[in-house]
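J.: Dropping the sequence and predicted coords here.
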Amino acid sequence: MTSPPVLAEDLTKSFGSRRGITGVSLVVEQGQVFGFLGPNGAGKSTTIRCLLGLYRPTSGRVRTLGRDPTHGAAGYLREVGYLPGELRLPEALTGADVFARFGRMRGAADTAYRDELVERLGVETDRPIRSLSKGNKQKVGIVLALMHRPRLLVLDEPTSGLDPLQQDEFATLVREHAADGGTVLLSSHDLDEVQRVAGRVAIIREGRIVADDTVTALRADAPDTMELTFDHDVDAGPLTELAGITVLASGPRRITLTYTGPAAPVLAVVARLAPESLTAHPADLDELFRRLYDDAPTPGGRP
């Protein structure tokens, strides 16, 4: 049986008295864009470093492109593209110099795709790295991760410093990479970034996985949002009596609430309150993410 590009089973990494990760299990299939979510310090980067052999796990099993990254030759890492969360590049070199150096290290002779990436992202290649802004350095890092068309693309906070148009182009590149058969593990604390491109998402909290499912299934568990405005004073009391409703904000003439389940019972009560306007937002992972982090952790799994 062929091993998936990324496999972690009960992966634990301890740093003495400092918390690392505990019992992390992940499976990322070929051609999948897998989102790995959590706030800074939750354990995302530690997990990634174990997957790439940069950290030796305290316990558990890990396979990257079918191999144990902690043993044997690291030649298979030529098939991995990695953008670290804290990108460090040779400050005195230009972008063109960096691309040429990394290309030689990987034995990559085809520069056509690299040049296409440079053009699409608007990378400045003729200035020393030290003179570039955070966003322009990040674009150099994205090109370095993608330019050799890796089988596995590992991205840690990839859009940091990018403007919205560049973020859109990056999302397109990720989708194209997966459509061509590549696999993407995208780690971020930015929910919008992940849910735009990922088909499956795992959420890590304090070193433990608290959710792992398709974006569709996770969104189904997340509540919808409704914003109501009135031309008269109103009491939100009747809404709080319905199961599945949480009133987030309530003023004399404005109510914001979330709800799970069918909309009909909610709308029946809302209609009696006679709102002047109603705005509904579909379920979003952001609300589910907050709920998972507000709830007490459950050892080894989901809340």
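T.: Received the coordinates, thanks.
J.: Every contact and neighbour count from this point should use C-alpha atoms.
T.: OK.
J.: all helices of the stretch 101-250 of the chain, in order?
T.: Applying DSSP state H, counting those that start in this stretch to the stretch 101-250 of the chain gives helices spanning 112-121, 134-146, 164-179, 191-195, 215-221, 237-240.
J.: Is it possible to get those out as a markdown table so that each row also shows mean neighbour count?
T.: Listed next are the helices of the stretch 101-250 of the chain as a markdown table, based on neighbours: other Cα atoms under 10 Å:
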| stretch | mean neighbour count |
| --- | --- |
| helix 112-121 | 16 |
| helix 134-146 | 22 |
| helix 164-179 | 16 |
| helix 191-195 | 19 |
| helix 215-221 | 17 |
| helix 237-240 | 14 |
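J.: Those: which one's closest to residue 73?
T.: Residue 73 lies closest to helix 134-146 among these, at 20.4 Å (Cα to Cα).
J.: Now do residue 113 against residue 220, distance only.
T.: Residue 113 sits 38 Å away from residue 220 when distances are taken as Cα to Cα, to the nearest Å.
J.: I figured residue 123 hits residue 140, correct?
T.: Yes - counting by Cα atoms under 8 Å, residue 140 is a contact partner of residue 123 at 6.5 Å.
J.: just the strands in the protein please.
T.: According to DSSP state E, the chain carries its strands in the segments 6-15, 18-28, 33-37, 59-64, 80-83, 152-156, 183-188, 200-205, 208-214, 224-229, 245-251, 254-259, 277-281.
J.: Any chance of CSV for those strands, columns mean neighbour count and distance to residue 107?
T.: Listed next are those as CSV, based on neighbours: other Cα atoms under 10 Å; distance: least, Cα to Cα, whole Å:
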stretch, mean neighbour count, distance to residue 107
strand 6-15, 18, 24
strand 18-28, 19, 27
strand 33-37, 27, 26
strand 59-64, 19, 21
strand 80-83, 22, 13
strand 152-156, 24, 17
strand 183-188, 26, 21
strand 200-205, 24, 33
strand 208-214, 21, 37
strand 224-229, 19, 50
strand 245-251, 15, 56
strand 254-259, 20, 54
strand 277-281, 12, 49
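J.: another structure for you, compare them:
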Amino acid sequence: MVKVVEVKGLQKNFGKFQALKDVSFDVNAGEVLGYIGPNGAGKSTTIRTLLGIIRANGGSAKIFGKDVWTDAIEIHKQIAYVPGDVYLWPNLSGGEIIDLFLKLHGKGNAIKRDELIKKFELDPKKKARSYSKGNRQKIALIAALSSDAELYIFDEPTSGLDPLMEAIFQEEVGRLKAAGKAILLSSHILSEVEKLADRVAVIRKGEIVETGSLEDLRHLTRYQYKIETGQVPTGLETLSSVHDLKIDGTKASFQADSDKVDEILSTITQYGVKKLESMPPTLEDLFMRHYE
């Protein structure tokens, strides 16, 4: 796999406050890396460093094999970026701003631009001062998605968008991924990351605390079970792999370690299984484990 972004031991201090302590991750071509953490965890500081806006105090960060600080101008020719808070020129129309962004980037697709304007239901003739937060976000998304880039960096990209527009964004990210583009998606909307990301990196207080594919990480969390049996399933009380067990007559709910399925099934079949539901852990379960 071609590494597009390589971050190793990245550190950033603001006075005595250490915003990034030891951040390391990669983003490969043709994949979406979900970069997750609550507000203040260090996501935007990492992205500002990658964009060459601020300079790191330690570690290294490279995009396309080039240093993000010394080669920022060259790197920017092949990236597209959408921030979570978009500020626009109030006297320009939405269409004028999109065209300006595409002209600045140098690799814009007018046909794709017009297609996205229709998809996102944007009125490009209105002045930017009249736009809601959601419409300002659409401007940035349309400009970025109409650009021919190799790396797309999205920092809370769907902030202010309604669910229908979020779905269109997710569809477009899938298209970019299929075209072999690298995507860094920073968000605290876990359902969005779960739908799009191939791998996730969880940042907590300036440090990466977990990284890997969603399937890899789900092995570290517990499955949720709901069962109904012919008899009271008292045998579950003796299993060390069963957690948070609640028995209500012949019904029971519990969490269990994902590698202990055989043990659980052999126990509950003794009581005559009438109903069995098993739900894999969500990204939110994984996320909350690091923040509780």
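T.: Yep, it's here. Owing to the predicted nature of the structure, the values given are computational and were not obtained by experimental measurement.
J.: so what number do they get for TM-score?
T.: TM-score for the superposed chains, counting by TM-score structural alignment, normalised by the length of structure 2: 0.88, backed by 290 aligned residues with a Cα RMSD of 2.7 Å.
J.: Export the strands of structure 1 as TSV, with columns for distance to residue 102 of structure 1.
T.: Shown next, in TSV, are the strands of structure 1 (distance: least, Cα to Cα, whole Å):
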stretch	distance to residue 102 of structure 1
strand 6-15	24
strand 18-28	26
strand 33-37	25
strand 59-64	21
strand 80-83	11
strand 152-156	16
strand 183-188	20
strand 200-205	31
strand 208-214	34
strand 224-229	46
strand 245-251	51
strand 254-259	49
strand 277-281	45
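J.: do you know which of those lies nearest residue 53 of structure 1?
T.: Of all those, the one in closest proximity to residue 53 of structure 1, counting by Cα to Cα, is strand 59-64 (9.0 Å).
J.: how far apart are that closest one and its match in structure 2?
T.: Overlaying structure 2 shows strand 59-64 of structure 1 at a mean distance of 0.9 Å from the equivalent residues (mean Cα distance after the TM-score superposition for structure 1).
J.: and residue 44 of structure 2, what is it in contact with?
T.: residue 155 (Cα atoms under 8 Å, 6 or more residues apart in numbering).
J.: That one and residue 82 of structure 2, how far apart?
T.: Residue 44 of structure 2 sits 11 Å away from residue 82 of structure 2, going by Cα to Cα.
J.: Overlap in contacts, these two.
T.: Shared contacts of residue 44 of structure 2 and residue 82, counting by Cα under 8 Å, 6+ apart, come down to residue 155.
J.: Pull up the gap between residue 277 of structure 2 and residue 225 of structure 2, please.
T.: For residue 277 of structure 2, the distance to residue 225 of structure 2 (Cα to Cα) stands at 6 Å.
J.: Now that residue 153 of structure 1 has come up, it's in contact with residue 77, right?
T.: No - here residue 153 of structure 1 does not reach residue 77: they are 10.6 Å apart, not a contact under Cα under 8 Å.
J.: pretty sure residue 208 of structure 2 is touching residue 36, no?
T.: No - if you go by Cα under 8 Å, residue 208 of structure 2 and residue 36 don't touch, sitting 9.7 Å apart.
J.: quick one: residue 116 of structure 2 and residue 76 of structure 2, what's the gap?
T.: The value you get for residue 116 of structure 2 to residue 76 of structure 2, if Cα to Cα is used, is 22 Å.
J.: again with residue 178 of structure 2
T.: 22 Å.
J.: Please look at residue 83 of structure 2 and residue 159 and confirm they touch.
T.: No - look at residue 83 of structure 2 against residue 159 with Cα under 8 Å: they stay out of range, at 9.3 Å.
J.: burial of the residue nearest to residue 260 of structure 1 when sequence neighbours are not counted, as a residue count?
T.: Leaving aside its sequence neighbours, residue 260 of structure 1 sits nearest to residue 223 (Cα to Cα, 6 or more residues apart in numbering; 4.8 Å). A count of nearby residues for residue 223 of structure 1, using other Cα atoms under 10 Å, gives 23.
J.: Identify the residue of structure 2 aligned to residue 223 of structure 1.
T.: Matched to structure 2 by TM-score structural alignment, residue 223 of structure 1 sits across from residue 222.
J.: Who are the contact partners of that match?
T.: Neighbouring residues of residue 222 of structure 2 by Cα under 8 Å, 6+ apart: 255, 256, 257, 258, 280, 281.
J.: That one and residue 242 of structure 2: what is the separation?
T.: Taken as Cα to Cα, the span from residue 222 of structure 2 to residue 242 of structure 2 is 9 Å.
J.: What separation do you get for the closest residue to residue 277 of structure 1 other than its chain neighbours and residue 283 of structure 1?
T.: Residue nearest to residue 277 of structure 1 in three dimensions, not counting chain neighbours: residue 229, with 5.4 Å by Cα to Cα, 6+ apart. From residue 229 of structure 1 across to residue 283 of structure 1, the span is 20 Å (Cα to Cα).
J.: Equivalent analysis for residue 64 of structure 1, please.
T.: Here residue 64 of structure 1 is placed at a distance of 34 Å from residue 283 of structure 1 (Cα to Cα).
J.: what does residue 180 of structure 1 give?
T.: On the measure of Cα to Cα, residue 180 of structure 1 and residue 283 of structure 1 end up 30 Å apart.
J.: tell me the contacts of the most far-flung residue of structure 1 relative to its centre?
T.: Going by Cα atoms, centre = their mean, the residue of structure 1 most distant from its centre is residue 232, 42.7 Å out. Listed by Cα under 8 Å, 6+ apart, the contact set of residue 232 of structure 1 reads 252, 253.
J.: That one and residue 278 of structure 1: what is the separation?
T.: Distance from residue 232 of structure 1 to residue 278 of structure 1, by Cα to Cα: 14 Å.
J.: Check residue 293 of structure 1 too.
T.: Distance from residue 293 of structure 1 to residue 278 of structure 1, counting by Cα to Cα: 29 Å.
J.: To what extent is residue 94 of structure 1 buried, counted in neighbours?
T.: Residue 94 of structure 1, neighbours per other Cα under 10 Å, totals 21.
J.: In contact with it, which residues?
T.: By Cα under 8 Å, 6+ apart, the neighbours of residue 94 of structure 1 are 125, 126, 127, 128, 129.
J.: 10 Å instead, please
T.: When contacts are counted by Cα atoms under 10 Å, 6 or more residues apart in numbering, residue 94 of structure 1 touches 100, 124, 125, 126, 127, 128, 129, 130, 131, 132, 140.
J.: same deal with residue 149 of structure 2?
T.: 76, 77, 78, 79, 80, 81, 105, 107, 108, 176, 181, 182.
J.: list the ones among the residues you listed that structure 1 also has?
T.: Contacts conserved in structure 1 for those, using both residues aligned by TM-score structural alignment, their matches' Cα atoms under 10 Å: 76, 77, 78, 79, 80, 81, 176, 181, 182.
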